[in-house]
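A.B. asks: Build me a model from this:
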Amino acid sequence: MSSLNLDDFSDLIERPDSGVRRDAEDRRERLAVPPGALGRLDELGEWLSAAQGAVPVRPVKRPRVVLFAGDHGVAELGVSGRPAGSAHELVRAVLEGASPVAVLARRMDVPVRIVDAGLDCDPELLPAEVVRHRVRRGSGRIDVEDALTAEEAEQAVRLGMAIADEEADSGTDLVVLGDLSVGGTTAAAALIAALCGTDASVVTGRGGLGIDDLAWMRKCAAIRDALRRARPVLGDQLQLLTVVGGADLAATTGFLLQAAVRRLPVILDGVVSAACALVAQRAAFRAPDWWLAGQVSGEPAQAKALDRMALNPLLDHGVTVGEGTGALLSLPLVQASAALAAELPERRAGTESGTETETDAETAAATATATATENETGSGAEAETASDQRPAASD
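C.D. replies: A predicted model of the protein is given here:
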């Protein structure tokens, strides 16, 4: 029997400091730019301030992209736009700087960390720092067998927890979370369907590369069969990850839970990170307060999961490539919100509209002068008209 109980995280995770958030809101009311003029950037700045426990909010100086990698046996059914067992090629593309997330990370000067939790390839194909944490070689075919053994599931969750501790201890102040997987969206959709109590057809999407109708039907059938196996174990999140998750999904779940314990904010990417977040929420209901949804991925399962967690995505640009790309695109928004909240000046005492005060005063003075002049001119004209209209004196 496992010694790890995910429900224990419920007592370990606290919400971001509500008192600090109120202080941040009060400070926002005093800024020169009127409240509401910056839209959602105000909300982001206040959220980040509460997460940091600081007013004014500190800049996000040490973000990091963390990608958990793994292959899923269900890909053998032809449910993905990529061949089964080819996730290591995605990893290699990131390492060589040839993938979208690598290009953006280089442009933004954000380091990328890849963690092999369950790739189905020879370890020699990748650097030792990537493969040294591997739990197993590929995850099981969830439509007919468990993705992991109970021991492997616990090992994977503890792996994610350890990575979160390493990031927090190294000074990382915000994590952009993503995945590098083949077949991962199928496992993620099965988890979300199970936790949301919905049918397979409602959560089945077409993946990052898009699949044709026949592949979509195979994917839907695989999720349906996985759901039959998942429903009996819904009361135990670790067992649920064992049955229909995978090494990378279990590690991501552990990472999210421990990051919340360590008060480390996280930006979620697509449907895989959303599924893991939903599992984590089931274990610890306060955990989602530490996460942002970076983008809309177009996967129906992601929309279901985010709605259940009340997370509103920051971006909707139609980016479906995955790999943390959409979440990384949202990072500048978060950084901008912190800069604005910290650096905008407060209104001067006795003013109401901040930077427009002098202009408003000048306008009011000019208006008053014009009115006075008009009154004087009008009075003279009226007097003159009255003089003209008086009857002439008789002789």
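
A.B. asks: Please make it C-alpha for all contacts and neighbour counts, starting now.
C.D. replies: Will do.

A.B. asks: and A69, how many neighbours?
C.D. replies: 32 (other C-alpha atoms under 10 Å).

A.B. asks: Would you agree it falls within a helix?
C.D. replies: No: the assignment for A69 (DSSP: H, G, I helix; E, B strand; the rest coil) gives strand, which keeps it out of a helix.

A.B. asks: contacting residues for it?
C.D. replies: Residues counted as contacts of A69 (C-alpha atoms under 8 Å, 6 or more residues apart in numbering) are 87-88, 91, 114-119, 179-181, 248.

A.B. asks: Please repeat the previous calculation with a cut-off of 6 Å.
C.D. replies: A69 sits next to V115, D116, A117, D179, L180, S181, D248 when contact means C-alpha atoms under 6 Å, 6 or more residues apart in numbering.

A.B. asks: this one as well, want them side by side:
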Amino acid sequence: MSMWESALKDTVQAIEPLDAGKVEEASVHLDQLTKPPGSLGRMEDVAKQLAGIRREIKPDLGRKAVIVMAGDHGVCEEGVSAFPAEVTPQMVMNFLNGGAAVNVLSRQTGTDVICVDIGVNAELSHPSLHSRKVRFGTANMAKGPAMSREEAAEAVMVGVRLVEELAGQGYGLLATGEMGIGNTTPSSAILAVLGGKDAALAAGRGTGIDDKRLLHKQAVIARAIEVNRPDPADPLDVLAKVGGLEIAGLVGVILGAARRRIPVVVDGFISSAAALVASRLSPLSASYMIASHLSQEQGHAMLLEEIGLTPMLHMDMRLGEGTGAVLALPLIEAAVRIMKEMASFADAGVSGASTPANG
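C.D. replies: Prediction:
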């Protein structure tokens, strides 16, 4: 076992269940507030989940950030995307210069954008860039493994260690984002292998490819699975053979967040592929995830079902970058405010549901 895989094993073993007592305490508190029981719907579920994660019913989540992992994919040479691979480094610079959709939404929601080069196939330099490059893009998974097992474990640990840094800086609410032209292809392959789905069901249109290219993409995914024969019982093997560097980095972000008892808001299709791998490495980690939205990408609902997550928003989005996750952050903060600021029946002098006056 490599040093990186050993570190990953230690991370997984350090993840603990949610505090069930605090979940129950939060539930009791919610039912004492001036509203019919359960009337705030999913917001109440999130409030209880946060209590279990943070071990307090009125947690202070601190600073919030979206972590945008960026990496390139050798499978792009198969023509699976409507955009050329050169767009990946160009978009990374756009993130760093504040011009992308995730930057706009993050400014609106008071969220910091943490952009990470974990595997872009270009030399990048910028004062705000977190340079954590494991390799210059993956290999073509249609011809062999996307990366070695050691590289996959190293990329996961990049995410874990980044969360450690951010936790030390007062970040208590994290969102996942990504950039990598062609990355719906490995994400679809991960769904096909770990979810036991046919490539035709797992693969969608990604950046907006036509019917002919979609059929080709599905064939490429099926070929990659046939060539590599990833083991569904070994999530790291799947990640190495048909995954991506930015996907692996997000696996680490999710596992690192779970280890540090930090809620992690999962974005769309690619982020959810990472979440599925994380949940297979550590089933306990799923309890720390909040699904932000349902993407238009056809495999996203299947991914969320595999993990056992229910999306908060239905916005017909399919951009990635962490945009859907950032949009959900104010709702999560709202759940905390309800717990902290809403009056109870006793405080407000309002008759509760069990009294005759309430009917």
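
A.B. asks: Need the max-distance pair from the contacts of A69 of structure 1.
C.D. replies: Across these, the longest distance by C-alpha to C-alpha is 11.4 Å; it joins V115 and S181.

A.B. asks: neighbour-wise, which of these two wins?
C.D. replies: The neighbour count for V115 of structure 1 versus S181, taken as other C-alpha under 10 Å, is higher for S181 (30 against 26).

A.B. asks: what helix or strand is that one on?
C.D. replies: Element membership for S181 of structure 1 (DSSP states H and E) is strand 174-182.

A.B. asks: Can you list the neighbours in contact with that strand?
C.D. replies: The contact list for strand 174-182 of structure 1, computed with C-alpha under 6 Å, 6+ apart, reads 63-71, 87, 265-269, 323-324.

A.B. asks: Repeat that for stretch 339-350 of structure 2.
C.D. replies: Contact partners of stretch 339-350 of structure 2, identified using C-alpha under 6 Å, 6+ apart, comprise Q32, L33, T34, K58.

A.B. asks: Wasn't L255 of structure 2 part of a strand?
C.D. replies: No: counting by three-state DSSP, L255 of structure 2 is not found in a strand; it is helix.

A.B. asks: Double-check that N375 of structure 1 belongs to a helix.
C.D. replies: Yes: under three-state DSSP, N375 of structure 1 sits within a helix.

A.B. asks: and it, how many neighbours?
C.D. replies: Number of residues near N375 of structure 1 (other C-alpha under 10 Å) recorded here: 12.

A.B. asks: From E382 of structure 1, how far out is it?
C.D. replies: When distance is defined by C-alpha to C-alpha, to the nearest Å, N375 of structure 1 is 10 Å away from E382 of structure 1.

A.B. asks: And V238 of structure 2, what's its match in structure 1?
C.D. replies: Mapped onto structure 1 by TM-score structural alignment, V238 of structure 2 lines up with L240.

A.B. asks: for that match, helix, strand, or coil?
C.D. replies: Classification of L240 of structure 1 by three-state DSSP places it in helix.

A.B. asks: Which part of structure 1 matches stretch 32-45 of structure 2?
C.D. replies: Mapping stretch 32-45 of structure 2 onto structure 1 (TM-score structural alignment) gives residues 30-43.

A.B. asks: what's the answer for stretch 264-276 of structure 2, then?
C.D. replies: Going by TM-score structural alignment: stretch 264-276 of structure 2 matches residues 266-278.

A.B. asks: And the contacts of that stretch?
C.D. replies: Taking C-alpha under 6 Å, 6+ apart as the rule, stretch 266-278 of structure 1 contacts 174-178, 185, 188, 192, 253, 291-294, 297, 302, 324, 326-327.

A.B. asks: Narrow these to those in strands?
C.D. replies: L174, V175, V176, L177, G178, W291, L292, A293 (DSSP state E).

A.B. asks: tell me which residues in stretch 145-162 of structure 1 are buried?
C.D. replies: For stretch 145-162 of structure 1, a neighbour-count test (16 or more other C-alpha atoms under 10 Å) marks 145-150, 152-162 as buried.
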